[in-house]
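Engineer: got a predicted structure plus its sequence, pasted below:
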Amino acid sequence: MRQINRIAIATFFITGFSFAQVFAQEEGQEEEIDWDAYGEVEYAGGESKTFANAKIVGLSPARFVTIGYEQQMPYTVQYSTIQKDGYSFDQDRQDAIDNNLGEEGEVTYTGGLRINANIPVISTNSFIWQMGFNYMQTAYRFSEGGAVEGGLKEQLDGRSLHTTGLFTTLYKPLNETNFLLLQAQADMSGDYTLDNLGDQYLRYSAAVLFGKRPHDRLQWAVGLSRTYRVGAPNYIPVAMYNYTSENRKWGIEALLPARAAYRYNINQTSLILAGFALEGASYRIGELSNPTDGEISSFEIRRGEIKARVEYQRQLVGFFWWSVQAGVRIDYSYDADYLDNGDETLRVFGILGDAPFSMRNSLGPAPYFNLSISFVSP
């Protein structure tokens, strides 16, 4: 049943690319492309030459530095034993649990620190370069009770998964309306500590988009991305759509399939965003990742989750804003792969493919909240 639900979710995202009005990403995942920090981009020579501006009016404030905390409420979890060679789940997941291949429990705490920074490096008439940093901690606490040997509870209970990343974004206006966006990112994701950091935890993502800015209230772009947003590596189309209404009271901010939100500007110092985000990464579990014949083998949890959410942002003082976000976290994927010699496993949207997983897990939905404070652009 869960497999059918995930296929339906994937189909929803794929279908969404066909509808322009639906085209409307930070932590542990590719960073959001947010250019509201920059002003008009014009030729600095004698005769004025206007290029496509990197922003539109009315967008939510661009966040230079954000520090936050996120927590999920308790939820149930079903998890299986670990099979290094993988095994197929063509049958219902519950059948596998009834055959003693899994166990059900409760996660009482999931949460941790969130840090994100987006720093403009160069902003000229024909080129903008931005560098960024992100960190996400996700700690887990399980309820009392037994655990499948080598299963999910044994690996995560009382421990944390981390994502630390660096990214760069380039904005290149081509003329008055057309532009290119390029982004590259390197993330280190897993249960590492300062004592066992290594490049075996590194994963790379990238995106390239071509777009248009017809006027100062509309900006759209389409392109291609290599991403771990649903856990396993994927090559998927992406679409950006930013729009503000004529009265500047409402709009859309979206980068599909990563996120989409309806925006309502209450006034100049407060706004509401309502929508969803698709977040995730591939987390290497060090204790289960052992060298094989001199090569590094990797056991990785393919985490992907959908967050249906509402966010309220308000100016605190000066350029400091605070925000509160609340919603429901819905499991998209939390299965695991054993990568012999580090060879990746490709699946369409993380779920459609022939390669068997090495561990199957199912997380129940969970309400969550996020509190943060940001230093925003002028």
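Structural biologist: Thanks, I have the structure now.
Engineer: from here on, contacts and neighbour counts on C-alpha atoms
Structural biologist: Noted.
Engineer: neighbours of residue 215, how many?
Structural biologist: Number of residues near residue 215 (other CA atoms under 10 Å) recorded here: 14.
Engineer: quick one: the strands in the stretch 101-250 of the chain?
Structural biologist: Taking DSSP state E, counting those that start in this stretch to define them, one finds strands in the stretch 101-250 of the chain at 102-123, 128-142, 160-173, 178-190, 202-215, 218-227, 234-244, 250-256.
Engineer: okay, pairing it with this:
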Amino acid sequence: MKIHKPLLLLLAVVFFFPDVWAQAPETEAIDIFASPGVRGMGKPRGVVISYERLPNFSIESESDDPRLGNGEGQIRRHNKFSVIALAPLINKPQTKLIMGFNYDLEEFNFKGLTESSYSLYRYLEDKNLKSIGLQLAYLHSLNERNFYLIRVKGELNGDYTRDNINIADYLKATVDLAYGWKKTEDYAIGVGLQWGYTFGRQRVFPGLLYNKTFNPKWGVESIFPANFRLRYNANEKTLFYTGYRLEGASYDIFADETELQRYNEIELRRTDIKGLLRMEREIYDFLWFAVEGGYRRYYRHRIFDEVGSRDELITNDIGGAGYVSVELYLVPPRKWMNNSN
């Protein structure tokens, strides 16, 4: 699954996560060296645990292969679970090297499946689609106005289990490059490219960073066209957001059951857009939680006859649905932030 997150949450990680454990407002380091963060943004995160649920939506499937045919059904629930951990290997005012680990899991539960139900639905039922990733992000400030970032990430994406995992079959790599300008403590812009799987097949995608704090209460955080968030700072312990976010994923599937087994290795690619409302709130010093809800609409959800192929095996039309997610995450304790001043 893809929570981390992102162009999509992945590209958002490029600009925001490199500040982990170091994004302190109004420090001497920020005055001397540039970074993509602006005043008023939420605290950087070290460990994030999240769960998301999308209940009760329809699915219709079409295939030009007569052996598969067409089908329709109802998805009772779609669950997503994610854990992200980030830690600095180098944490200097001018240079930061961040190592990150993520584990994502998503599954579909269908309503009223029988042995005669559509083969794809029977295969996906309670099937754990997993993503395990490791990344390195390097952020360097050239001076008080300019910075750049390089990120490399490798993930194992698919329906593997502990017994059948083969790294060569499931490995997918992503590379991000970004260059930015810190205009003031309240304004940062940047441009970037990602070579990855944001929209399924591996391609190069552009991104435009725009972070601006207008006053102590209001600000914007965006990486166009991947996401846009309008931020409201109720106080130092409570933040509200509204906006949209694009998300995507690509999973390698070795179909060993149902009519799909004749194709051996196939690929599921999805892209969706979410309109969201979000609240982040401090529980105690270093511990925060977030609640998010909104409406999700799939842009594409397709099965391809082999990994990297452009030949669609099954095209799925999935209905829109409301969603809700909860997060629990760790941030730097205040005494650490105060000591950096």
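Structural biologist: Arrived safely, thanks for sending. Since this is a predicted model, take the numbers as computed values, not measurements.
Engineer: send over the TM-score of the superposed chains.
Structural biologist: Here the TM-score for the pair of chains, by TM-score structural alignment, normalised by the length of the second structure, is 0.85; 316 aligned residues with a CA RMSD of 2.6 Å.
Engineer: which of the strands of the stretch 101-250 of the first structure sits closest to residue 286 of the first structure?
Structural biologist: Among the strands of the stretch 101-250 of the first structure, strand 178-190 comes nearest to residue 286 of the first structure, with 7.6 Å by CA to CA.
Engineer: check the mean deviation of the closest one from the second structure.
Structural biologist: Here strand 178-190 of the first structure, set against the second structure after superposition, deviates by a mean of 1.1 Å using mean CA distance after the TM-score superposition for the first structure.
Engineer: so that strand matches what in the second structure?
Structural biologist: The alignment of strand 178-190 of the first structure onto the second structure (TM-score structural alignment) covers residues 146-158.
Engineer: so what touches that stretch?
Structural biologist: Applying CA atoms under 8 Å, 6 or more residues apart in numbering, the external contacts of stretch 146-158 of the second structure come out as 14-15, 33-36, 129-142, 167, 170-182, 250-253.
Engineer: do the same with stretch 199-208 of the second structure
Structural biologist: Here stretch 199-208 of the second structure makes contact (CA under 8 Å, 6+ apart) with 7, 11, 189-198, 222-226, 248-250, 269-271, 308-309.
Engineer: in the first structure, what stretch matches it?
Structural biologist: Using TM-score structural alignment, stretch 199-208 of the second structure pairs with 230-239 in the first structure.
Engineer: over to stretch 281-288 of the second structure?
Structural biologist: Counting by TM-score structural alignment, stretch 281-288 of the second structure pairs with residues 314-321 of the first structure.
Engineer: what does stretch 71-84 of the second structure give?
Structural biologist: Mapping stretch 71-84 of the second structure onto the first structure (TM-score structural alignment) gives residues 103-116.
Engineer: quick one: that stretch to the second structure mean distance?
Structural biologist: Compared with the second structure after fitting, stretch 103-116 of the first structure deviates on average by 1.0 Å (mean CA distance after the TM-score superposition for the first structure).
Engineer: just the buried residues of that stretch, please?
Structural biologist: Of the residues in stretch 103-116 of the first structure, 103-107, 109-116 count as buried by neighbour count, 16 or more other CA atoms under 10 Å.
Engineer: list the contacts for residue 238 of the second structure?
Structural biologist: Here residue 238 of the second structure is in contact with 279, 280, 281, 282 (CA under 8 Å, 6+ apart).
Engineer: show me which of those is closest to residue 319 of the second structure.
Structural biologist: Distance to residue 319 of the second structure, by CA to CA, is smallest for residue 279 among the contacts of residue 238 of the second structure, at 26.1 Å.
Engineer: wait, the closest one touches residue 288, no?
Structural biologist: No: using CA atoms under 8 Å, residue 279 of the second structure is not in contact with residue 288, being 10.6 Å away.
Engineer: the more surrounded of these two?
Structural biologist: Between residue 279 of the second structure and residue 288, counted using other CA under 10 Å, the more crowded position is residue 288 (20 against 17).
Engineer: that one is in what secondary structure piece?
Structural biologist: strand 287-304 (DSSP states H and E).
Engineer: now the most centrally placed residue in the first structure: which helix or strand?
Structural biologist: By CA atoms, centre = their mean, the first structure has its centre lying nearest to residue 279, at 3.2 Å. Per DSSP H and E: residue 279 of the first structure is located in strand 270-284.
Engineer: in which helix or strand does residue 301 of the first structure reside?
Structural biologist: Element membership for residue 301 of the first structure, per DSSP H and E: strand 298-317.
Engineer: now for that strand, which elements pack on it?
Structural biologist: strand 270-284, strand 320-333, strand 336-339 (3 or more CA pairs under 8 Å, 6 or more residues apart in numbering; DSSP states H and E).
Engineer: one more pass at 10 Å, please.
Structural biologist: strand 178-190, strand 259-267, strand 270-284, strand 320-333, strand 336-339, strand 366-376 (3 or more CA pairs under 10 Å, 6 or more residues apart in numbering; DSSP states H and E).
Engineer: can you check which part of the second structure the third one sits on?
Structural biologist: Counting by TM-score structural alignment, strand 270-284 of the first structure falls onto residues 238-252 of the second structure.
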